[in-house]
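Q: one predicted model, sequence on top.
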Amino acid sequence: MSTPTLLTGRDPRSESALLLLSAASGAADAFVFICVGQVFAGVMTGNLVLLGASAAGVGEHGVALRVINALVSYSFGVMCCAWMSERLRWPLPVMLLIEVALLATGAVLWALDLITSDGDRLGLLVLIAVAMGIQGRIRATPTNYFTGTLTSLVSRVTLRSRDQGDSWVAGRLIAVVAGAAVTALSVRFWPGAAAMAAVVPAAGALLVESVPRRTSRG
């Protein structure tokens, strides 16, 4: 039995999906940080730093609980996606559909103004962090953490050893910034739609990956 196809970024369609997922990641993290409570849904390195800072009493009140919630929820998303892809052999679009459904559920709850308490915000964080965990597992190329991506790109540029894929790499870095910027603007001008900024690009990636690829005949 063959291994399920993951996002590899080796063709324009896969790279387009990676750009969209990168934008979704930036949007989701910006929304959670601004609206849910000064933590991240997908950047676990940042959350670990926040957890260490909170041990010294630095940071917003209750941030440690939210960080732990995000870490556990993200890990659960990774575990579920690993099981679905390696054991159940579910196709990539199904896993993307689950991610989009989780993000959309959170967006609807936010838009209907049903998130009114700290407990509600923790529940919303669970939905989005699980979705980011799924996204983090289905990619072979990073779409929700970018330190290594930036390091590799800058190193290649410095050594003048750029390759053809570097324009797509730079595109993913721009996409995550753009996703975060769209969320921030939504929070400012249309707060009820802020969570939708992550749903739209994730749904776009699902659409791209759901269209059957043409196979050439030898």
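A: Thanks, I have the structure now.

Q: switch to C-alpha atoms for all contacts and neighbour counts from now on
A: Will do.

Q: residues in contact with the residue nearest to the spatial centre of the chain?
A: Centroid-nearest residue in the chain, with CA atoms, centre = their mean: residue 25, separated by 3.1 Å. Shown in contact with residue 25 (CA atoms under 8 Å, 6 or more residues apart in numbering): 42, 132, 143, 144, 176, 179, 198.

Q: and the closest residue in space to residue 80 that isn't next to it in sequence, how far is that from residue 117?
A: Once flanking residues are discounted, residue 80 sits nearest to residue 134: 7.3 Å by CA to CA, 6 or more residues apart in numbering. Computed as CA to CA, to the nearest Å, the residue 134 to residue 117 distance reads 26 Å.

Q: compare neighbour counts for these two and give me the winner.
A: residue 134 (26 against 9; other CA atoms under 10 Å).

Q: now do the SS call for that one.
A: helix (DSSP: H, G, I helix; E, B strand; the rest coil).

Q: I'd like to know how many residues surround residue 57.
A: Residue 57 has 12 nearby residues by other CA under 10 Å.

Q: presented hereafter is structure B, for comparison with structure A:
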Amino acid sequence: MLLSTASGAADAFVFICVGQVFAGVMTGNLVLLGVSAAGAGEDGVALRVVTALVAYGCGVACGAWMSERLRYRLSVILLVEVALLAAGAVVWGLDLVTSDRGRLGLLAVIALAMGIQGRIRPTPTNYFTGTLTSLVSRVALGTLREGDGWVIGRLLAVVAGAAVTALAVRLWPGTAAVVAAVPAAGALLVEVVPRRASWQ
């Protein structure tokens, strides 16, 4: 739920503040790339889309490498994601993004974090179209499962993350990028705290 909130927040922040593209929803970015290729998109969107796609792909590769090759615990991988999101929040909050190149860099950092997040769980937290499709299919067939309450919660969490980010952009623009980092940090704490309790 927390990672779903972070995903919605990150995508809303990047879309509103960085340049009308997504940090984690690569399907949307591919559509934007097609629109841009046909000459119907906003100026510069193709470069932003390619930046997001490459950074996201690097994040997925990094997450796969850390989990499969290095056998890092989920908490270590989450820590990397949180560090990237926090770095983006600091850069944004200190108003250090002053050029298009700076926006591309910020986009790359957040898309990298979302790529890592998309790889660290069996069901990627950015695959919400498939999640919604499966849920509606089960509702239509009357085959709801015990865990579907969590599925609905995840869908609501992504909306909540986007809504809180949009509100932050309107009321406290300098804090907008923090909204994604906070729930990701919460997910890290959820992962770490039970282990520490079991050690004692």
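A: Looks like it came in fine. As the structure is a prediction and not an experimental result, all values here were calculated from the model.

Q: what value does the TM-score take for this pair?
A: Aligned and superposed, the two chains score 0.96 in TM-score terms (TM-score structural alignment, normalised by the length of the second structure); 197 aligned residues with a CA RMSD of 1.0 Å.

Q: okay, helices next: where are they in the first structure?
A: 12-31, 44-55, 63-82, 92-111, 118-138, 147-158, 166-189, 196-210 (DSSP state H).

Q: winner for burial among these?
A: Stretch with highest mean neighbour count among those: helix 12-31 (a mean of 26; mean count of other CA atoms under 10 Å).

Q: follow-up on the earlier one: what's the counterpart of the residue nearest to residue 80 of the first structure in the second structure?
A: By TM-score structural alignment, residue 134 of the first structure lines up with residue 116 in the second structure.

Q: I figured its match hits residue 59, correct?
A: Yes - applying CA atoms under 8 Å, one finds residue 116 of the second structure in contact with residue 59, separated by 4.5 Å.

Q: aligned to residue 101 of the second structure, what sits in the first structure?
A: Match for residue 101 of the second structure (TM-score structural alignment): residue 119.

Q: equivalent analysis for residue 67 of the second structure, please.
A: Under TM-score structural alignment, residue 67 of the second structure pairs with residue 85 in the first structure.

Q: measure that match to residue 71 of the first structure for me?
A: 21 Å.

Q: tell me the spacing between whatever residue of the first structure lines up with residue 183 of the second structure and residue 103 of the first structure.
A: Correspondence of residue 183 of the second structure to the first structure, assessed by TM-score structural alignment: residue 201. Distance, residue 201 of the first structure to residue 103 of the first structure, using CA to CA: 11 Å.

Q: residue 130 of the first structure too?
A: Taking CA to CA, one finds residue 130 of the first structure at 9 Å from residue 103 of the first structure.

Q: and what of residue 61 of the first structure?
A: From residue 61 of the first structure to residue 103 of the first structure the distance is 26 Å (CA to CA).

Q: repeat for residue 27 of the first structure
A: 11 Å.

Q: identify the contacts common to those two.
A: Joint contacts of residue 27 of the first structure and residue 103 (CA under 8 Å, 6+ apart) are 195, 198.

Q: which residues touch whatever residue of the second structure lines up with residue 68 of the first structure?
A: For residue 68 of the first structure, the aligned position in the second structure is residue 50, judged by TM-score structural alignment. Neighbouring residues of residue 50 of the second structure by CA under 8 Å, 6+ apart: residue 33.

Q: same question for residue 99 of the first structure.
A: 130, 131, 132, 134, 135, 202.

Q: I'd guessed the second one sits against residue 75; true?
A: No - in terms of CA under 8 Å, residue 131 of the first structure does not count as a neighbour of residue 75; the distance is 10.3 Å.

Q: and which of the contacts of residue 25 of the first structure is nearest residue 107 of the first structure?
A: residue 198 (8.6 Å; CA to CA).

Q: quick check: closest non-adjacent residue to the closest one.
A: residue 24 (4.3 Å).

Q: now residue 113 of the second structure
A: residue 81 is the one closest to residue 113 of the second structure (CA to CA, 6+ apart), at 4.8 Å.

Q: and the one you found, what's its match in the first structure?
A: In the first structure, the residue matched to residue 81 of the second structure (TM-score structural alignment) is residue 99.

Q: the first structure: which residue goes with residue 11 of the second structure?
A: Aligning on TM-score structural alignment places residue 11 of the second structure opposite residue 29 in the first structure.

Q: is it true that that match touches residue 40?
A: Yes - Residue 29 of the first structure is within contact range of residue 40, at 5.1 Å (criterion: CA under 8 Å).
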